[in-house]
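Novice: give me a model of this one.
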Amino acid sequence: MTRATSTTTHGPVRAVHAITLGEVQVRPKNIEGTGTPMLWWTLTARTWSPWLPVLAFVIEHERGTVLFDTGQSPDSLTDPGYYPGGMLGWVYRRQARFRVPAEQTLTAQLAALGFTAGDITHVALSHLHQDHAGNLAPFTNVPVYVAPAELALLEQKTPELHGVLAARIPPPGVTLTPVPFTDADEFDLFDDGSLVLMPTPGHSPGSMSLLIRRADAAPLLLVGDVTYDPELLSRGIVPDVGDRADQLETARRITELTSSEPTLRVLAAHDPSALTLLTQP
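Specialist: So this is what the prediction gives:
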């Protein structure tokens, strides 16, 4: 079972767990972009990355259990109608390929921690792409937080052009709740400073990150797909997916934050080293 756990003994955040909800291979430009138009590298790419984890995070807080992202759905591998048809579906298949072993389903990974989906009290999505919002169906009775700019994609004529499978998001009975960001561009989930959502747009218009402050351990910043490798951010290297200007501004802001908080650990959703960073003392 692939998972990593970091526990704390004091303060409102009691534990943070990384769970692996599938694996993905992407094209090199999806990791280290140079400003190449996405359609061009989609058409011309011939190589794939190694298999990378699709990470989500379970945060045990004294006032609830939070799930940040929900991973890739196993249905994507078995349902022939999961992706759009025609040329658009071809683009999806050219850009990424997935596998979800039985031990990496959401149910299995939660069970390894001693949880069921019914134990989750809050869900927050870094964005609405398939490998981050793929397992929403169990969460019919809890708030599922999504940035307003990301929710706006569902009102577009063709959300699938933005990587959002609108036919599947949200599933029946699941309500997506817009994050009520303050003027300071943050939302304090429990009003105690320990779990703070913040917009980090670029990869998608409403990409957001979760800042976790722990009483006796280094703070964490969960960034979704802002980057595949946090060490690239300070060099201004971002994926060739999304709005490049917004991505570079987000990279600058995160670099500024890490400079002001040297112990901050940035955990990206497809970075294998995130598992090590989480468990380091």
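
Novice: every contact and neighbour count from this point should use C-alpha atoms.
Specialist: OK.

Novice: and the lengthiest strand in the chain, what does it pack against?
Specialist: Longest strand of the chain, by residue count under DSSP state E: strand 13-26. In terms of contacts (3 or more C-alpha pairs under 8 Å, 6 or more residues apart in numbering; DSSP states H and E), strand 13-26 is packed against strand 3-7, strand 52-61, strand 96-99, helix 106-112.

Novice: can those go into JSON lines with extra columns for distance to Glu155?
Specialist: As requested, these are exported to JSON lines (distance: least, C-alpha to C-alpha, whole Å):
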{"stretch": "strand 3-7", "distance to Glu155": "36"}
{"stretch": "strand 52-61", "distance to Glu155": "26"}
{"stretch": "strand 96-99", "distance to Glu155": "25"}
{"stretch": "helix 106-112", "distance to Glu155": "28"}
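
Novice: following up with a second sequence; could you model it the same way so I can compare the two?
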Amino acid sequence: MARETLKVGEIEVRVLDDGIFVTDAGNLFGPDAKRAKIKGGMHPVLVRSGDALVLLDAGFGPELPEMLVGRYEIRRERGLVEDLEEAGYDPGDVTHLVLSHLDPDHVGWALNSNSFPNATVYAQEAALEEARKMPEKDGRRLAVSPVENGVYEGWFELLEGPSEIVEGVRVEVRSGHAEGHQIVWIESGDEAALYTADLAPAKIWLNPDLISGVDTDPEAARKNRIEVLTEAEERGAPVILYHEPKDFLVRIQGKDGGFEGVSLGDA
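Specialist: Next up, the predicted model:
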């Protein structure tokens, strides 16, 4: 069984589960990819820092957006809200919700003020600006109206650059997969952990030279991936891989000019 919890100094971290998605390889690697099926997990992260309960990303939501039906399939026994409750929390306990970017598989449970009624939701202004420019059928475009409504109603806050959300939870902008893409450093004392979101979402993406067909700026993705993973290795910081189905908590080691993720196991 995969390890699900971490202690980072005085901060408690728990990796949650919103199921597995299944899609054609071409949806991620571009039209030249073989039409094999690939699987990815969705692992939002719950961070307890003092009186704050922070959720990092929010899965696909209760169901697939209509535009993705037929392209993606979700397999899960329970969704994010049920897994949160299994961990001993009510959705109303969440105080802050950080969205790394506005792809549907990261925002699904977040873009309704009733899902986490006491939480402020955060994303970068640049992420919204990019989404506004996307074609009508692009998944990020779906987030525009809910985000704008949330800003108007006061439960959604747009950031401009790096920010400390609460003590020990710090966002850093690392574009490449998307404009305004945020990673999250969790820090307490001399200890740290890193949530990479879609900058390096699974073990295969620890290879800096592997670029997704849906990355908007491949060179920035490569550069930022190298810098961030190098820092994680130097700090000895565990890394949480959002889309890795099972072995989603790893330590980073350099290997053959790239990186590999060594499982934290059940220790």
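
Novice: TM value for the aligned chains?
Specialist: Between these two chains, after superposing, the TM-score reads 0.79 (TM-score structural alignment, normalised by the length of the second structure); 247 aligned residues with a C-alpha RMSD of 3.0 Å.

Novice: Thr255 of the first structure and Leu233 of the first structure, how far apart?
Specialist: Relative to Leu233 of the first structure, Thr255 of the first structure is positioned 7 Å away (C-alpha to C-alpha, to the nearest Å).

Novice: name the residues that touch stretch 120-136 of the second structure?
Specialist: Outside stretch 120-136 of the second structure, the residues that touch it by C-alpha atoms under 8 Å, 6 or more residues apart in numbering are 95-102, 110, 140-141, 143-144, 147, 155-161, 178-182.

Novice: likewise stretch 31-46 of the second structure?
Specialist: 13-26, 53-59, 80, 105, 241-246.

Novice: out of the contacts of stretch 120-136 of the second structure, which end up buried?
Specialist: With burial judged by 16 or more other C-alpha atoms under 10 Å, the buried subset of the contacts of stretch 120-136 of the second structure is 95-102, 110, 140-141, 143-144, 147, 155-158, 178-182.

Novice: center of the second structure - which residue?
Specialist: The centre of the second structure sits closest to Ala197, judged by C-alpha atoms, centre = their mean, with a distance of 3.4 Å.

Novice: in the first structure, what residue corresponds to it?
Specialist: Aligned by TM-score structural alignment, Ala197 of the second structure pairs with Gly224 of the first structure.

Novice: what is the neighbour count of the counterpart of Ala119 of the second structure in the first structure?
Specialist: Ala119 of the second structure maps onto Val142 in the first structure when the alignment is built from TM-score structural alignment. Look at Val142 of the first structure: counted by other C-alpha atoms under 10 Å, it has 16 neighbours.

Novice: again with the one 4 residues further on
Specialist: With neighbours defined by other C-alpha under 10 Å, the count for Val146 of the first structure comes to 23.

Novice: cool, and Asp51 of the second structure?
Specialist: Applying other C-alpha under 10 Å, we find 9 residues neighbouring Asp51 of the second structure.

Novice: when you align them, which residue in the first structure goes with it?
Specialist: Aligned partner of Asp51 of the second structure by TM-score structural alignment: Arg63.

Novice: Ala220 of the second structure corresponds to which position in the first structure?
Specialist: For Ala220 of the second structure, the residue aligned by TM-score structural alignment is Asp246.

Novice: next up, identify which helix or strand its match is on.
Specialist: In the assignment (DSSP states H and E), Asp246 of the first structure maps to helix 244-260.

Novice: and that helix, how far from the second structure on average?
Specialist: Aligned to the second structure and superposed, helix 244-260 of the first structure gives a mean residue distance of 2.0 Å (mean C-alpha distance after the TM-score superposition for the first structure).

Novice: whereabouts in the second structure does whichever helix or strand comes after that helix align?
Specialist: Once the chain leaves helix 244-260 of the first structure, the next helix or strand it forms, by DSSP H and E, is strand 265-267. The aligned range for strand 265-267 of the first structure in the second structure is 238-240, by TM-score structural alignment.

Novice: quick one: end-to-end distance for stretch 29-42 of the first structure.
Specialist: Termini of stretch 29-42 of the first structure sit 9 Å apart (C-alpha to C-alpha).

Novice: contacts for the helix or strand Leu67 of the first structure falls within?
Specialist: According to DSSP H and E, Leu67 of the first structure maps onto strand 64-68. Contacts with strand 64-68 of the first structure, where a contact means C-alpha under 8 Å, 6+ apart, come from 56-60, 119-126, 210.

Novice: switch to 7 Å and redo it
Specialist: Ala56, Phe57, Val58, Ile59, Glu60, Asp119, Ile120, Thr121, His122, Val123, Ala124, Leu125 (C-alpha atoms under 7 Å, 6 or more residues apart in numbering).

Novice: likewise stretch 6-20 of the second structure?
Specialist: Taking C-alpha under 7 Å, 6+ apart as the rule, stretch 6-20 of the second structure contacts 4-5, 39-49, 59, 74-76, 79-80, 83-84, 187-189, 191-193, 245.

Novice: which among those count as buried?
Specialist: Here, 16+ other C-alpha under 10 Å leaves 4-5, 39-49, 59, 74, 79-80, 83-84, 187-188, 191-193, 245 buried among the contacts of stretch 6-20 of the second structure.

Novice: how near is Arg214 of the first structure to Leu197 of the first structure?
Specialist: For Arg214 of the first structure, the distance to Leu197 of the first structure - C-alpha to C-alpha - is 15 Å.

Novice: revised request: answer the last question for Thr5 of the first structure.
Specialist: For Thr5 of the first structure relative to Leu197 of the first structure (C-alpha to C-alpha), the value is 21 Å.

Novice: and Trp185 of the second structure, what's its match in the first structure?
Specialist: So Trp185 of the second structure corresponds to Leu211, using TM-score structural alignment.

Novice: isn't Gly258 of the second structure up against Leu210?
Specialist: No: counting by C-alpha atoms under 7 Å, Gly258 of the second structure does not reach Leu210; the two are 10.3 Å apart.

Novice: aligned partner of Thr116 of the first structure in the second structure?
Specialist: Looks like Thr116 of the first structure aligns to Asp90 there (TM-score structural alignment).

Novice: need the contact list for that match.
Specialist: Contacts for Asp90 of the second structure (C-alpha under 7 Å, 6+ apart) come out as Leu84.

Novice: strands of the first structure, start to end?
Specialist: 3-7, 13-26, 52-61, 64-68, 96-99, 122-124, 144-146, 176-178, 187-188, 195-199, 208-214, 217-222, 265-267.

Novice: adding distance to Ser76 of the first structure, write those out as JSON lines.
Specialist: What follows is these, written out as JSON lines (distance: least, C-alpha to C-alpha, whole Å):
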{"stretch": "strand 3-7", "distance to Ser76 of the first structure": "22"}
{"stretch": "strand 13-26", "distance to Ser76 of the first structure": "11"}
{"stretch": "strand 52-61", "distance to Ser76 of the first structure": "14"}
{"stretch": "strand 64-68", "distance to Ser76 of the first structure": "20"}
{"stretch": "strand 96-99", "distance to Ser76 of the first structure": "8"}
{"stretch": "strand 122-124", "distance to Ser76 of the first structure": "21"}
{"stretch": "strand 144-146", "distance to Ser76 of the first structure": "21"}
{"stretch": "strand 176-178", "distance to Ser76 of the first structure": "21"}
{"stretch": "strand 187-188", "distance to Ser76 of the first structure": "32"}
{"stretch": "strand 195-199", "distance to Ser76 of the first structure": "28"}
{"stretch": "strand 208-214", "distance to Ser76 of the first structure": "24"}
{"stretch": "strand 217-222", "distance to Ser76 of the first structure": "25"}
{"stretch": "strand 265-267", "distance to Ser76 of the first structure": "25"}
